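# sharing a sequence plus its predicted fold:
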Amino acid sequence: MLLRTFTGKTAAEAMAQVRQLLGDEAIILSTQDDDAGVRVTAALEQAAQPAAAPAKAAATRQSWDELEATDHIAAVLDHHRVPRGLADRMLNTAANLASDDWMMAFAASLDHALSFKPLGDLGPERPVMLIGPSGAGKSVTAAKLCACARLAEARSVLITMDGGKAGGRAQAETFTKALQARLVCADTPAAVAEAAAARAADEIAIIDTVGCNPFDAAERRILSETAEAAGADLVLVLPAGGDPAEAADTALAFAETGARYLIPTRLDAARRIGGVISAAHVAEMSLLAAGVSRHIGGGLIAVNPVSLARLLATRQPFQPSTLLAAD
């Protein structure tokens, strides 16, 4: 099945584009108004080979199942404001799969568009250095990683560069004491490298950094120098719910710094997660895990194509209560 999206100032203009490119056999999947005018998503079945009548009937039923699947996926992607070009590619992937389960087709399209890496693959050999904009949740994510190490019966050391902020050191001390992890405060690349080098062979080092303006080259250079000195893997911590274009620009800036992995946070408090999808795709970052709660224990979950598809599918628009909606 060939799937395409057309945009025109009016529905008639968009439909004319559909007929011109796909012909009269095109099937209209959806018609939506947006800022650019009217957006029409249409599909064209690929030519079928001659077959007996029962086989043709079965193929017809399968094509309608595929149309229903793409309708489901298109609605989810539209709700999350996934950028149009990426959404179209994902819909094409899903439409070409012979699957009766739209959720599995959705998961396959996510697997094709994004990269995933199990959190457990990051062992004690290299420190994990968390970077990101201010307020992204780096310190809490660092504590959650220490908690994951604790659950795996591994030792960890939290190296914080954020101890200078008001309450930063006290917060880190509270986290590490509760999680039975070591705490080291270091405010320069050399100090971080020294602390990382001094860790035990079986000790997982997690480096918590200060908030960084992604578009400030000098601030990003400090992060790069610190990661290089410590031999660390850079992981971007990015809150969900932001504008997809802004999230993509932020991720690209941190990718230039050397970040290859992504941990989105606050997924429990966001209704639309298209920014996370856009950021991971354009910056070619592998999703490691996701923050789904402010609580340290159990607040970080593994992410794979199936779990992400289900998470996206269950997010619905916020509906104000009757009390709040009343005048």
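Perfect, thanks for sending it. Treat the numbers as computed from the prediction; the structure is a model and nothing was measured.
# when you work out contacts or count neighbours from here on, use the C-alpha atoms and nothing else.
Noted.
# state the distance from S115 to E66.
The gap separating S115 from E66 is 25 Å, by C-alpha to C-alpha, to the nearest Å.
# more neighbours: these two, which one.
Legend: neighbour count by other C-alpha atoms under 10 Å for S115 and E66, higher for E66 (23 against 18).
# pull the contacting residues for the more buried one.
The contact partners of E66, taken as C-alpha atoms under 8 Å, 6 or more residues apart in numbering, are 95, 98-100, 102.
# buried stuff in the host helix or strand of it?
Take DSSP states H and E as the rule and E66 turns out to sit in helix 53-79. The neighbour-count check on helix 53-79 (16 or more other C-alpha atoms under 10 Å) flags 63, 65-71, 73-74, 76-77, 79 as buried.
# what would these look like in TSV with distance to F215?
Output for the buried residues of helix 53-79, formatted as TSV (distance: C-alpha to C-alpha, whole Å):
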residue	distance to F215
S63	47
D65	46
E66	43
L67	42
E68	42
A69	40
T70	37
D71	38
I73	34
A74	33
V76	31
L77	28
H79	29
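# most surrounded residue in the contacts of E66?
A95 (28 neighbours).
# I'd say it and L3 touch.
Yes: A95 is in contact with L3 according to C-alpha atoms under 8 Å; the separation is 7.5 Å.
# chain center to whichever strand or helix holds A172: distance?
Per DSSP H and E, A172 falls inside helix 168-179. Relative to its chain's centre, helix 168-179 lies at 28 Å (C-alpha atoms, centre = their mean, to the nearest Å).
# what does that helix rub up against?
The contact list for helix 168-179 (C-alpha under 8 Å, 6+ apart) reads 139, 143, 146-147, 150, 158, 160, 162-163, 182-183, 185.
# and the residue most central in space within the chain, how far is that from V184?
For the chain, V276 is the residue whose C-alpha lies nearest the centre (C-alpha atoms, centre = their mean; 3.6 Å). Distance, V276 to V184, by C-alpha to C-alpha: 31 Å.
# for comparison:
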Amino acid sequence: MTDAIVQVRAALGDDAIIVSSHENDRGSIEVTAAVETAPQVNSDAGNRQDAGGLEHRLEQMLRARLQAPAASAAETSPSAGAPIVPFDRSTIGAALEAHAVPSALRNDLLVSAIALDRGDAIAALAGALEARLGFEPLPVRPQAPVMAIGLPGAGKTVTLAKLAARAVVDGAPVDIVTTDTVRTGAVAQGEAYAQLIGVHLRRAESIDALSLLLDEGNPSEGTVGDRSHRPCFIDTASVNPFDRDEFAALHRLTQNARIAAGVEPVLVLSALGDADVSREAAIEFARLGARRIVATQLDIARRIGPVLAAADASGLAIAQISVTPYLARGLAQMNAYVCARMILNDSAAAAATPAPMTRHAGQRP
């Protein structure tokens, strides 16, 4: 990832925005980047023509990358030339423990990995992860509006902005709506992110207001339709899922949004949380109809165990991960093989490694 960042800066300059990143089926990091280009009033015709040609080629490259099929969760075997970690049950067990995977889940994964021993620890652990957990990345243009829900401080607003930025780069007009209109600074934060990607933030002060905004995007009044032509991303206020009143209010919001436009609630979950709390919270949020988790703050946590515990207990699939709070770094898609490489990073060669995450976060080694 560090090498990819350097290449992006060299090709597009310091103003380049990294919209998303993921691991492809060859085990390499693919980065989608964009740079805002403003018309040059005083440039000559030749320069304008060159700049236009360059912009056109960059747009074609970005679209090709985004439209290429993402690495499937089923791709859990290392590709040719990928680093192989010799199978060792103690190595896998120690790596799972280092990532704070709860003991019961850790033991089950280790037993499955031993049964799937393929001579490569990464492949064996990937097989065990795939058998136990779900991995389902969010598409660039979701067919249903995406509603970010979660605990305080999980990073819902910036995560939503990153998802919207991917769709904008893909050429889709997007809607960004916030229902978090009470918390101090929430609207200003949403507007700042929306402005960065050239989108107007719309406010929904109530359930009825949100339903009206969602109805505007439906193919016909009263019909839940395919929103992939104009993706919609909805931010919500953070809630304590163990507070009956707060959770009931969010439940009413999500239920009405699902009726109005088939909205998909997506849990934004910080990897910093305690495994037990993350599990209990994920179970509660799954009751709202959430099917996927976007994991955040892995740059600080450097451990994915609490996220795995939450996904295992709730049945939610892991979609993407965020390793930085900054919009420019985007989201990385997850599958079982990427997750296994992350866990066994100390033994494997390193894309998606916690070490660069820590440096990007400004932490000391």
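Yep, that arrived. Everything numeric in this text was worked out from a predicted model, so none of it was measured.
# picking that back up, which one of the contacts of helix 168-179 of the first structure sits closest to R84 of the first structure?
Closest approach between the contacts of helix 168-179 of the first structure and R84 of the first structure, by C-alpha to C-alpha: S139, at 33.7 Å.
# pretty sure the closest one contacts D208?
Yes: counting by C-alpha under 8 Å, S139 of the first structure touches D208, with 6.1 Å between them.
# hmm, T236 of the second structure is touching R183, no?
No: taking contacts as C-alpha under 8 Å, T236 of the second structure lies outside contact range of R183: 10.4 Å.
# comparing these two, which shows the higher neighbour count?
T236 (21 against 9).
# what residue of the second structure takes the place of the residue nearest to the centre of the first structure?
Taking TM-score structural alignment, the alignment pairs V276 of the first structure with V307 from the second structure.
# excluding chain neighbours, what is closest to its match?
Nearest residue to V307 of the second structure in three dimensions, chain neighbours excluded: A271, at 5.8 Å (C-alpha to C-alpha, 6 or more residues apart in numbering).
# is it true that that neighbour touches A295?
Yes: because the distance of 6.3 Å satisfies C-alpha under 8 Å, A271 of the second structure is recorded as touching A295.
# which residues do those two both contact?
V307.
# can you report how many residues lie near the counterpart of R89 of the first structure in the second structure?
Under the alignment (TM-score structural alignment), R89 of the first structure pairs with D108 of the second structure. Per other C-alpha under 10 Å, the neighbour tally for D108 of the second structure reads 14.
# what ranges do the helices span in the second structure?
With DSSP state H as the criterion, the second structure has helices at 2-12, 45-67, 89-98, 103-115, 121-132, 156-169, 186-196, 207-216, 244-261, 275-286, 298-301, 305-314, 336-343, 354-360.
# tell me which other helices or strands the last one touches.
Of the remaining helices and strands, those touching helix 354-360 of the second structure by 3 or more C-alpha pairs under 8 Å, 6 or more residues apart in numbering; DSSP states H and E are helix 298-301.
# give me the mean deviation of the helix it packs on from the first structure.
Helix 298-301 of the second structure differs from its equivalent in the first structure by a mean of 1.1 Å after superposition (mean C-alpha distance after the TM-score superposition for the first structure).
# any figure for the gap between the match of V276 of the first structure and Q143 of the second structure?
For V307 of the second structure, the distance to Q143 of the second structure equals 26 Å [C-alpha to C-alpha].
# cool, and C232 of the second structure?
Distance from C232 of the second structure to Q143 of the second structure, by C-alpha to C-alpha: 9 Å.
# do the same with G119 of the second structure
Distance, G119 of the second structure to Q143 of the second structure, using C-alpha to C-alpha: 41 Å.
# again with A301 of the second structure
If you go by C-alpha to C-alpha, the gap between A301 of the second structure and Q143 of the second structure works out to 32 Å.
# what residue of the second structure takes the place of A217 of the first structure?
Match for A217 of the first structure (TM-score structural alignment): R244.
# how much space is there between its match and L253 of the second structure?
R244 of the second structure sits at a distance of 14 Å from L253 of the second structure (criterion: C-alpha to C-alpha).
# quick check: V140 of the second structure touching R166?
Yes: V140 of the second structure is within contact range of R166, at 6.0 Å (criterion: C-alpha under 8 Å).
# comparing these two, which residue is more hemmed in?
Comparing V140 of the second structure with R166 by other C-alpha under 10 Å, the one with more neighbours is R166, at 24 against 20.
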